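J.: sharing a model that was predicted from the sequence below.
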Amino acid sequence: LGIGANQCVVKINNRKVLDGIRESEGISDDGQWLTVMRAIDKADKFSANEIVKLLGPGRWDGGEEGRGDFTKGAGLKDSQINAIINFIGSPSEPGTSAIGVSDAATLASMRDRVGNSKIGIEGVSELEQMSKLYSDQYSGRIKIDPSVIRGLEYYTGPVYEVELLLDTKDEKGRPVRFGSVGGGGRYDGLVSRFRGEPVPATGFSIGVSRLQAALTLLGKVDTTPEFGPVVVVVMDRNEIAQYQTFVATLRGAGIRAEMYLGNPKNNLGVQFKYADRRNSPCVVIQGGDEKAKGEVQIKDLIIGAEIAGDTGNRDDYLQKQADAQFAAKESDLVEAVRKVLTRHNVNWK
């Protein structure tokens, strides 16, 4: 994709460790714990102070009481809130808790915080095994991060997220942070709901839109709109078969083409607007007069758009006007359309 090794990090955690924290802090209410998980999942968006509010009484979106929408918190005790904040870390910026902290230090802290919880110890052990597998070749590119939990309830073991560390700016020069562009994990109980038997499974998802936006800012994606098909407009409903023949002829020559499939009563203006929306390089027209002559009209939409606002040289204007629409024999349809495609370097992928 063109993203360098120092421009992204895979952050991993284990839900069993979080379950161990839950046990050690005595949080027995499932609904309350779900709210806790959702609060922790926002660690890549909010500061530690905002997470504290979500773990406690709640948070106002406007920054102070009475401003914006109110999100009810988990209602934890101060000691429980402190334990969870200390567990996930207190980054100065959202989403940076794993950076600059060694896995060994993170694992030692985890083992200390889960106490005697059996499931918590099991989760830490699994992370230790994973760390040994990737530490030799991928140290720095894969990091253990206690703040990664994945918001969905069905995860039961290791979870991970891929975070971009790009230093990019938008078109206005403002810094842009993309955060997570993918993630997933282990879930042992989800499939068994449908199978009636234990089925261990893993899965992941990718944030395609966010990833595309990042690649675009990096200049790795060509954002030039691709040309649409040549559109054969419908002048006469009784000639649909003929228009379909034109489409088939163009397609047979390797040219993308389609017949206008909207209401055939729509006038040419409506059909031309449709072709513009499709980013078509040209349209093929045949009315009664053209049919009687065995001809078609080829309208170059690109030149047509150019001359619409052209106030330059009169001779140039007249030449463009002549190029913008011209007649061709039916037998020369492919050659005439190719003339327009070549003129504008139209190449479909």
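T.: Cool, got the structure.

J.: going by C-alpha atoms from here, please, whenever you check contacts or count neighbours.
T.: Noted.

J.: residues contacting Met259?
T.: Going by CA atoms under 8 Å, 6 or more residues apart in numbering, Met259 touches 231-234, 243-244, 247.

J.: mind putting the residues you listed into TSV with distance to Thr168?
T.: Formatted as TSV, the entries for those read as follows, by distance: CA to CA, whole Å:
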residue	distance to Thr168
Val231	40
Val232	44
Val233	45
Val234	48
Tyr243	49
Gln244	49
Val247	45
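
J.: alright, now check it against this:
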Amino acid sequence: MADKPKKPQKLRARLPRGLGDRGPADIAATRRMTDTIREVYERYGFEPVETPTMEFTDALGKFLPDQDRPNEGVFSFQDDDEQWISLRYDLTAPLARYVAEHWDALPKPYRSYRAGYVYRNEKPGPGRFRQFMQFDADTVGSGSPAADAEMCMMAADTMEKLGIPRGSYMVRVNNRKVLDGVMESIGLGGDDQAGRRLTVLRAIDKMDKFPESEIKKLLGPGRWDGGEEGKGDFTKGAGLADSQIDTVLLSLKPGEYTFNETHFVGVTELKDIESLVRASGYGEDRIKIDPSVVRGLEYYTGPVYEVELTLETKDEKGRPVRFGSVGGGGRYDGLVSRFRGEPVPATGFSIGVSRLQAALTLLGKIDTKPDFGPVVVTVFGGEISGYQAMVAQLRQAGIRAELYLGNPKHALGQQMKYADKRNSPCAIIQGSDEKASGKLLIKDLIAGAGLTEIKDREEYLRKQAEAQIEIAETDLVSTVRKILDKHGVKWN
């Protein structure tokens, strides 16, 4: 007996962790949001530019050229020339490469914005994705504190334009020179102390999450998540002495301190930025100096800024949600210089679009309804060319329209269910009787959707009559336009 042929295995439809699909409603919400951000950025004089999703790995500024296989943090591969190429980690390093490559043709300072997906080869988790969208604006070629002040003011304007009221967000500003000065004062200057400096910065960055007693542990021997030795995960500390810890904590509190020249320069630059934003009418309820702002990327060289949502809300399960940072940036005077071999000052600001959209959705500040779909022309026997002609007529008038391309023998009910799933504002119906008399039926699906909520019989019958009307074929475009206009649906 011959063996039965093996049944072919179905491929399992699945996504890698840290990635997500997006439907029409999500995409429409993102478009509305990015249009708003773009409007603010352009008001500040920034112009658009696009860079590719991939760059040579060494251009990203995160890896040494002698590494055999860069893979920590970025997704990388070798091309046929054995050159390492990586998916972009952020939008700033590609801009630095672009500006350096087109230096002679660009106006200086060069002001540009760009939006796009970035990719992180990191362990995904709640709120941490391998692909997410950012929207950046940068000024390259100006070392003026006014360029940094503009980024802070633009960040505040963007939050308010997106519907986040004053008092519900804060733009917090610090300076890496302030932090570097403190590090030098406690003996953590120089390349050989880079690892400990990073540990100190990470501890400072948790000032808004932990009490000072826990920060001391992170600056000193380390901290157990469970609060006691042996409980929970252990985070190794920076190993600072008590006097060093006291200096770091002192630097984070309000007061006039000068630890050294580097610290003094940083404080002076912060005062300049504060003076500029106050002169433009941005008070401490919108932009404030905060010595605990660190920002994670290592290429920042001066002022750094972070936009934080300060209000709390609850998720769908009633649990409290605190959003925290939804954007930030800073001065990165060394990135373009890597390509140019000369000092090139630059500063930029980035909004985490994906993160901010999630926050705005929870706060009810963004329209999550999908855009209306096309007008659907249904099909009932006869020549399909006649129905296609109607679709063409609507499209030529600038109206989104489609022909029902399912089985033409499908009943009207099935075709109307399709139109509902397409979120169509109205559907066109023409059976043999209507065709013989040169008539059409137009079903107003938006008006019809509210019929079930009407309790009064007379009102129900009146609204039902309004939801389906018979017209002459020649009135197709004008009638559809009236229906779309009545419901505020854009059609051109």
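T.: Okay, I see it. Values in this document were obtained by computation on a predicted structure and should not be read as measured data.

J.: what's the most distant pair in the contacts of Met259 of the first structure?
T.: Taking CA to CA as the measure, these span a maximum distance of 11.8 Å, between Val234 and Val247.

J.: between these two, who's got more neighbours?
T.: Neighbour totals were compared for Val234 of the first structure and Val247, and Val234 leads with 27 against 20 (other CA atoms under 10 Å).

J.: mind checking which helix or strand the more buried one is in?
T.: Of the helices and strands defined by DSSP states H and E, none includes Val234 of the first structure.

J.: ok, now which ones touch the residue nearest in space to the middle of the second structure?
T.: Most central in the second structure under CA atoms, centre = their mean is Val353, positioned 1.0 Å from the mean C-alpha point. Val353 of the second structure makes contacts with 30, 34, 132-135, 326, as judged by CA under 8 Å, 6+ apart.

J.: in helices, which of these fall?
T.: Within those, residues falling in helices by DSSP state H are 30, 34.

J.: give me the buried subset of the contacts of Val353 of the second structure.
T.: Burial by neighbour count, judged by 16 or more other CA atoms under 10 Å, picks out 30, 34, 132-135, 326 from these.

J.: was I right about Asp323 of the first structure contacting Asp300?
T.: Yes: using CA atoms under 8 Å as the test, Asp323 of the first structure is close enough to Asp300 to be in contact (7.3 Å).

J.: compare the two (neighbour count), which wins?
T.: More neighbours sit around Asp300 than around the other of Asp323 of the first structure and Asp300, counting by other CA under 10 Å; the figures are 27 against 15.

J.: show me what the host helix or strand of Val391 of the second structure packs onto, helices and strands only.
T.: Applying DSSP H and E as the criterion places Val391 of the second structure in helix 384-396. In terms of contacts (3 or more CA pairs under 8 Å, 6 or more residues apart in numbering; DSSP states H and E), helix 384-396 of the second structure is packed against strand 375-377, strand 401-403, helix 476-486.

J.: one step back: let's have the contacts of Val353 of the second structure in TSV, adding distance to Ser478 of the second structure.
T.: Compiled in TSV, those are given as follows (distance: CA to CA, whole Å):
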residue	distance to Ser478 of the second structure
Thr30	32
Thr34	33
Phe132	43
Met133	40
Gln134	42
Phe135	40
Val326	45
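
J.: can you tell me which helix in the first structure is longest?
T.: Residue-count comparison of every helix in the first structure, with assignments taken from DSSP H, identifies helix 118-138 as the longest.

J.: right, and the helix or strand after that one?
T.: Sequence-wise, the next helix or strand beyond helix 118-138 of the first structure is strand 142-144, with elements assigned using DSSP H and E.

J.: circling back to that earlier point, the helix holding Val391 of the second structure vs the first structure, average offset?
T.: Between helix 384-396 of the second structure and its aligned partner residues in the first structure, the average distance after superposition works out to 4.8 Å, using mean CA distance after the TM-score superposition for the first structure.

J.: and the angle from that helix to helix 476-486?
T.: When axes from the mean of the first three to the mean of the last three CA atoms, to 10 degrees is applied, the directions of helix 384-396 of the second structure and helix 476-486 differ by 50 degrees.

J.: and the contacts of helix 384-396 of the second structure?
T.: 377-379, 400-403, 476-477.

J.: with stretch 13-33 of the first structure instead?
T.: The contact list for stretch 13-33 of the first structure (CA under 8 Å, 6+ apart) reads 74-75, 80, 83-84, 110, 113-124, 126-127, 144-149, 155-160.

J.: using neighbour counts, pick out the buried residues of that stretch.
T.: Using 16+ other CA under 10 Å as the burial criterion, the residues of stretch 13-33 of the first structure that qualify are 13-25, 27, 33.
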